[in-house]
Every structure is written in C-alpha cells, then in structure tokens.
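Novice: The following block contains a protein sequence and its predicted model.
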Amino acid sequence: MPQNDNTFANGNDQRADWGAPGTAGATIAAGLVFEDVSHDYDGVESVRDMTLSVAPGEILCLLGHSGCGKTTLMRIAAGVERQSRGRVLINGREVAGDAVFTPPEKRGVGLMFQDYALFPHMSILDNVMFGLKALAKKDARSAALGALGRVGLADYASDFPHALSGGEQQRVALARALVPRPGILLMDEPFSGLDKRLRDSVRDDTLAVIRETRATCIIVTHDPEEAMRMGDKIVLMRNGRLVQYGTPAELYNSPADLFAARFFSELNQVSGTVTGAGIETPLGVLPADGVENARSVDICVRPQGILLHEAGLAGVRGRIRSKRFVGEVDLLTIAIEGLNQPVQARVRAGSSWDQGMDVAVTTDPKDVLVFPREDTHV
C-alpha cells in the first residue's frame, strides 16, 4: 500500500533509524568556482554576472525567493544547463566556458532533486546502484547496500519507491547521490516535501552524512532558517544577482540592505532623521554610527529588540493593544505615540504584560538595524 507524507504527521516514518555514524565513506572534496556567470531563458536573464568560489568540503546554501535564479545556478554547476557567458571551474579545471563544456556525468557531481526522481519500476537497491555502472555488479551492489545502511534502509532494498514514505524516499535519493562518492553534491530543496515536525531531524541526519563524506555541497533553499542551520556560507540571491555572501552570522547580524534584513527576521520599520545628537526616531534617539553622512534613514528593530518597562520610566510612551500566546513567547502589539502603525514585540511567555497596559518602550541596540535611504547622502 503506497504511503504518503501524512505518515510524518502521525509519527510513523521511523520504521528504521539512520545507520551508524562513520559508515558513509569519504570522498575527495572538490572546489567550485563561478566566474562572471550569466544565464538567460529566451532573452530573460535568470542569473546575472555571478562570481563565487566554494571551498572544498564547504556546505553552501543558495537562498532566495522562487525565481531568483538559485536552481538555475545549481543546474549550471551540474552541467544540466549551460550558461550564456562566463566560466565554471572544478578544482581549477574549466568545465564550462566559451569553448569548453564537460557533460554532467564527467564532472564528478552528485545530484539530488526536489522530487527525488526515483525510478518507480526499479527496486530501492537498483535505484541506488543506477549511477554505479562502471563497477562490477557485485561491487556496485555492495556499495549500494552500504549507502542504504547508512541512511537506515538496507532492510528495504527490495522494496519499490511507492512503498516508502516521503522521508524514506528522501533518504534513498541521498544514498543514490552519495554512493558514487562525488566531489560535489548538489541538492535542490531536498526537505521541502517533508512534514515540518520531522524536517529538523531528517535535516540534521542528512547534514551528518554529508559531513562524513566530506563532499563539497550546494543546497538550494528558500528557507532562511534551513540555510542558517546547514550552511557554512550563504549566498542570498535576488533577480538573478548576488545580494550578499557570508556566514549565517554575518548575514543575520550585518545584512547588506533592507531586503536581506527582512529575509532573516520580522522587522518593525520606522523612519529616522540624522542630527548632531544621533538619529531621531519615534522610538527615541539612536546612535548614528556609520550613517553620519545621510540625512534620513530607515530604522529596523526586530520584535525581540522592543523592550518594555513600567509606564513613567525612561522610554517612549506606548500602550499594549493585543497579546497572543504562541508557545515559548507572547506576541505583543504596541501603539506608540507618533507612529501610525503599531510595533510588534516578542517577550517571554507568561510575562506580566497584558492588553490595555501603558508602558515605556526602549530598544535593544543588538536588534536595531540602520539603513541609509537612497539618494539621502549629503
């Protein structure tokens, strides 16, 4: 009887635990470089002037909204798509350029697609063996069973894909991608079909297997939390261009612009005017570090950076309009004098703050982001 992803909601996907750590088998990681790579579909650019270097053994997440070009860039690395200009190099060797194009099967690249792309008429074992045609059948079978064992599915080698749940099919796809021991592993939204409650554990186990193999890995995702949890580095893309590249901490703490800031967290946004005293805002006067040459700025405060105090203490005056319990935190909506829109605050669940209370509001500097407005430099 075919199983579907509803098995996750019922907690029935744990028919087999993941295999013992340290049994995945190591590979020789490869470096990957994009040099001024662009791509277009019928004259519409999908990737624009992308220059990027991925170190051997590094896990890189390509992050962005649907249609931003992240999957296209991954497909260019695999050789499934050919760029319109620029070069792709693997371990310093050009594999795609004006006069060179190495086919996917000769690049030492493993692919894991969003829909897993398992062959329905083949057993699980045959699916994993599919990319091992260069090996003797006995050796290919042994390698495939080893890979299935590491993902906890060796006992289901004779089953067919339709008999597995979505999470188990994801494991099979991972085993198939890794069994040839590719120098580079490319994964396109590999966890998007999983139930949220199981996604974290499957993601962590997958990451452990990738670390064991030491393969260079590029993961395409639209989920910023997933990118921060899995990536050594993150590339944030928008309209085919690189918006920001760096570690998860760099992108979260020092976003390049408002788009980047909003991608990683909810924000309260207010306007500010730079003066000799600092930045005057409806939330008080804030430091003007780094924006002294701007006339007006956008101030963004994360909800956890809105701090509440008893009415009458230092801070701007506000009133709590609503309070919602969402588990570990309470979400508060606060009306502020001088602001047309209320601000959102996150406080520890069970706090004494309640709807209708008057409060004093200040901000936590570590959760305040300041961006000069365009064309406001003096």
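Specialist: Sure, I can see it. In this text, all values refer to a predicted model and were calculated from it rather than measured experimentally.

Novice: From now on I want contacts and neighbour counts done on CA atoms only, so please keep to that.
Specialist: Noted.

Novice: And the helices in the stretch 1-150 of the chain?
Specialist: Assigned by DSSP state H, counting those that start in this stretch, the helices in the stretch 1-150 of the chain fall at 6-9, 70-78, 124-129, 137-150.

Novice: For Leu369, find the nearest of those.
Specialist: Leu369 lies closest, by CA to CA, to one member of the helices of the stretch 1-150 of the chain: helix 70-78, at 26.6 Å.

Novice: Run through who's touching that closest one.
Specialist: With contact meaning CA atoms under 8 Å, 6 or more residues apart in numbering, helix 70-78 is reached by 46-47, 62-64, 81-83, 88, 104, 107, 109-111, 186, 188, 218, 220, 237, 240.

Novice: Give me the buried subset of those.
Specialist: Of the members of the contacts of helix 70-78, the ones counted as buried by neighbours, 16 or more other CA atoms under 10 Å, are 46-47, 62-64, 82-83, 88, 104, 107, 109-111, 186, 188, 218, 220, 237, 240.

Novice: need the helices of the stretch 1-150 of the chain in CSV with mean neighbour count and distance to Asp364, can you?
Specialist: As requested, those are exported to CSV (neighbours: other CA atoms under 10 Å; distance: least, CA to CA, whole Å):
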stretch, mean neighbour count, distance to Asp364
helix 6-9, 16, 38
helix 70-78, 24, 34
helix 124-129, 25, 52
helix 137-150, 20, 46
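
Novice: Gly276 is nearest to which of the ones you listed?
Specialist: helix 70-78 (43.3 Å).

Novice: Run the chain-centre distance for the closest one.
Specialist: How far helix 70-78 lies from its chain's middle: 15 Å, per CA atoms, centre = their mean, to the nearest Å.

Novice: Structure two is appended below for comparative analysis:
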Amino acid sequence: MSQLSLQQIVIQYAQQAVIHDISLQIEHGLIGCLLGPSGCGKTTLLRAIAGFEPVAEGKIALGDTVISSPRVHVPPEKRQIGMVFQDYALFPHLTIANNISFGIRHLSKSEQAKRIAQLLELVSLSGYEKRYPHELSGGQQQRIALARALAPKPKLMLLDEPFGSQDVELREMLAREVRDILKQEKTTAILVTHDQHEAFAMADEIGVLKSGRLQQWATPYELYHRPANAFVAEFIGQGVLIKGEVLDNYTVHTALGIVSGELPQGSEPKTPLKVLIRPDDIRLVAKAERKATVIGRVFRGAQYLYTLQLPDQVTKVLALVPSHQEYDMGETVSLELDMQHLVLVP
C-alpha cells in the first residue's frame, strides 16, 4: 500500500481546470518532489493534498484512507500531515521549545520534553530550548520549523518552497540536511520547488509539471538521462535540442555529424528527430574534425560554460569545460562528442 496515492486528480477554479488528470504514488519513507516553472500548478496540487483545495475529480488517499474526492473532504487538521513553509511560520513570542511542542500539547510534560530533546538533537540544535526564533539564523529557523512539523509524527510531510528565502549555496546544503532528517525519522514527504538542484539533492522521485499536467514521474537519474519529452529534456539540466534525421537503426545525422545509440521504436530512415546535447557531452580538444565558434562564455570558478555556434550558423550547443581551457569570444575551437546516453525526442 502506497503512503500517498493520487488518482486522476482534476482541480478547477471557476469551472476552469488548472490541474489535469494527475496520478502518482509515493511509497512509505520516500521523498517525492513536484518540480516545474512558476504557474505550473505544483503548489495548487500540494494544497489539495494538505486539504486547502477541493478536488473536482479523482481521489487522494493517505495509506488506505481516502482524504479527498468530490464526495469526501477530511479537514486539514485531521489528515495527520505536517507542513513546512518558505517563511518558517514560527511563533516569534514563543521559545524554541514551545514552538516545537505546539502540536504535541496533548502529551504529558515529560513526554513533550523528551520529544523536544530528541528533535533538537536530530536537527543539531541541542541546548536551544530557551532561545527565541529571532536569535537564530535563517537556516536554524528552517530546521526548527521542520522539528515542529515532525513533532506529532505525521504520516506525510509537505514542504512548500522551504529554501526559497536562502541564498543559492545554502539551499543545496539545507536540502541535504533536511533529507537526512526526514530519512532518520522515516517520514514520507513531498517537496515543491522550481529549483532542480534542490530537487536532485533531496528527492527520491520527481514529478515535472507543465501547465497543470504531469509530464513525467521518475527518479532524478531517469529524468536526466531518459526524459519523456522535449519539455522535460530541456527543463532538466542544461542542454540543447538539435535537429536530426534517422539514417538507420542506430545512427542519426545532425549538424554535429553522425551520433549513434539506441533509437526509439518505429524510427524509420529519414524520420526527423531532435537530439539532446548536454554541456557535458562535448569536450573541447586541441585538434578534431568538428569545429565551432565561441559566441558566449560564463566563468563558474572551476569551469567555463561556453556557448558554441556550429558551422551551419544556426545550431548552437553548450560545453562545460575546466576553467584552464580558456577561449576568447569569436575563437574557433575543435570539439569531440562524449555521449554516454543518446537522448532522442520526436
């Protein structure tokens, strides 16, 4: 039995569907993620799971209990679901201990104290019981917000853009920390984010959404190496789709020359396709038959990300190379393909 199951969910605003026929399952103890650009419907779907949005069609089940359908609506406070928000939502007038104990006040004082100590140790903030939220850093407040949500031992944890207010370097570190904490508590969770680095750092499975439709539900590795369509291919990781034409069962002709690999079923000769070229598929070398012109570069410390224009003057690709390989704008470079996975989309 899945810990969370969504079956053919439709959500409407003013008779207009904003979530279209979404189905997915998350097993106990796994961390899922709803990933996509702003306005794709990921937060709306999370709010429906929490109980803040009704469903027009389909059903949402937690374990073997239906919590949402057109005929069933379990109130949010009775769903045994915890939530962590981007702004933490800590009570500024309460100590850290009282913030954490807010959802477990039905327990005895000794049981509350034991759970508070356990969670503070879990989030590496032992001894912070008597402090107030304003005395903590943003990262520490985020961990306290997580501890408070974990205190009642919810069946499911929902995290809505929880690292959005943090700087880029801190986001990935916090994502890994929160993942470790959730795994230690064996808590099933769903993260909502537009940042794929957060998603990759934290989630076991990721659903990519576009315009209220689920494009693919898969592991991070599968999304990167086996995207279901052109949108997922371009949204996940950096890459460029270039035109190709099937030559035979294993080869495709492109502006980069011949590329080889397993082709989709039914790929007849002369069938037009698009080939996904990732920045790490290209190596810049001293001498090679393939040439390109540098038309853009971004310094990233250990690496340069180059934008290259191919001789057809139309096709552009990206190359990620060590920063000691420095090339000037307008310079002609030699390149080789090092493609471990051939990703093709119609």
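Specialist: Perfect, I can see it now. Computed from a predicted structure; not experimentally measured.

Novice: re the thing from before, just the contacts of helix 70-78 of structure 1: which are in strands?
Specialist: Among the contacts of helix 70-78 of structure 1, the residues falling in strands (DSSP state E) are 46-47, 62-63, 88, 109-111, 186, 188, 218, 220, 237.

Novice: Make CSV from the residues you listed and add distance to Phe371 of structure 1 to it.
Specialist: Formatted as CSV, those follow (distance: CA to CA, whole Å):
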residue, distance to Phe371 of structure 1
Ser46, 28
Val47, 26
Leu62, 24
Leu63, 22
Val88, 35
Val109, 40
Gly110, 40
Leu111, 39
Leu186, 35
Asp188, 33
Ile218, 30
Val220, 28
Met237, 19
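
Novice: helix, strand or coil for the residue nearest the centre of structure 1?
Specialist: Nearest to the geometric centre of structure 1 sits Ala227, at 2.4 Å (CA atoms, centre = their mean). Recorded secondary structure, Ala227 of structure 1: helix (DSSP: H, G, I helix; E, B strand; the rest coil).

Novice: do Gln238 of structure 2 as well
Specialist: Under three-state DSSP, Gln238 of structure 2 falls in the coil class.

Novice: Determine which of the helices of the stretch 1-150 of structure 1 approaches Ser322 of structure 1 most closely.
Specialist: Across those, Ser322 of structure 1 has its closest neighbour in helix 6-9 (31.6 Å, CA to CA).

Novice: neighbours of the alignment partner in structure 1 of Gly139 of structure 2, just the number please.
Specialist: Counting by TM-score structural alignment, Gly139 of structure 2 lines up with Gly167 in structure 1. Applying other CA atoms under 10 Å, we find 22 residues neighbouring Gly167 of structure 1.

Novice: Now Gly167 of structure 1: which helix or strand?
Specialist: helix 166-178 (DSSP states H and E).

Novice: Mean deviation, that helix versus structure 2?
Specialist: Compared with structure 2 after fitting, helix 166-178 of structure 1 deviates on average by 0.9 Å (mean CA distance after the TM-score superposition for structure 1).

Novice: Output the contacting helices and strands for that helix.
Specialist: Here helix 166-178 of structure 1 touches strand 109-112, helix 124-129, helix 137-150, helix 196-213, going by 3 or more CA pairs under 8 Å, 6 or more residues apart in numbering; DSSP states H and E.

Novice: Next, format the ones you listed as JSON lines and append distance to Gly284 of structure 1.
Specialist: Shown next, in JSON lines, are these (distance: least, CA to CA, whole Å):
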{"stretch": "strand 109-112", "distance to Gly284 of structure 1": "50"}
{"stretch": "helix 124-129", "distance to Gly284 of structure 1": "61"}
{"stretch": "helix 137-150", "distance to Gly284 of structure 1": "56"}
{"stretch": "helix 196-213", "distance to Gly284 of structure 1": "39"}
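
Novice: The match of Gly139 of structure 2 and Leu194 touch, don't they?
Specialist: Yes - here Gly167 of structure 1 reaches Leu194: they are 6.4 Å apart, a contact under CA atoms under 8 Å.

Novice: What residue in structure 2 is paired with Val326 of structure 1?
Specialist: In structure 2, Val326 of structure 1 lines up with Arg300, judged by TM-score structural alignment.

Novice: And that match, how close does it get to Leu94 of structure 2?
Specialist: Computed as CA to CA, to the nearest Å, the Arg300 of structure 2 to Leu94 of structure 2 distance reads 43 Å.

Novice: Please identify which of the two sits among more neighbours.
Specialist: A count of neighbours by other CA under 10 Å puts Leu94 above the other of Arg300 of structure 2 and Leu94, at 15 against 12.

Novice: Translate that one into the numbering of structure 1.
Specialist: Using TM-score structural alignment, the partner of Leu94 of structure 2 in structure 1 is Met122.

Novice: Asp21 of structure 2 maps to what in structure 1?
Specialist: Taking TM-score structural alignment for the superposition, Asp21 of structure 2 sits opposite Asp49 in structure 1.

Novice: got it, and Lys210 of structure 2?
Specialist: Lys210 of structure 2 maps onto Arg238 in structure 1, by TM-score structural alignment.

Novice: And Gly39 of structure 2, by the same measure?
Specialist: Under TM-score structural alignment, Gly39 of structure 2 pairs with Gly67 in structure 1.

Novice: That match: neighbour count?
Specialist: Number of residues near Gly67 of structure 1 (other CA under 10 Å) recorded here: 13.

Novice: can I assume Val274 of structure 1 is in contact with Ser296?
Specialist: Yes - look at Val274 of structure 1 against Ser296 with CA under 8 Å: they come within range, at 5.8 Å.
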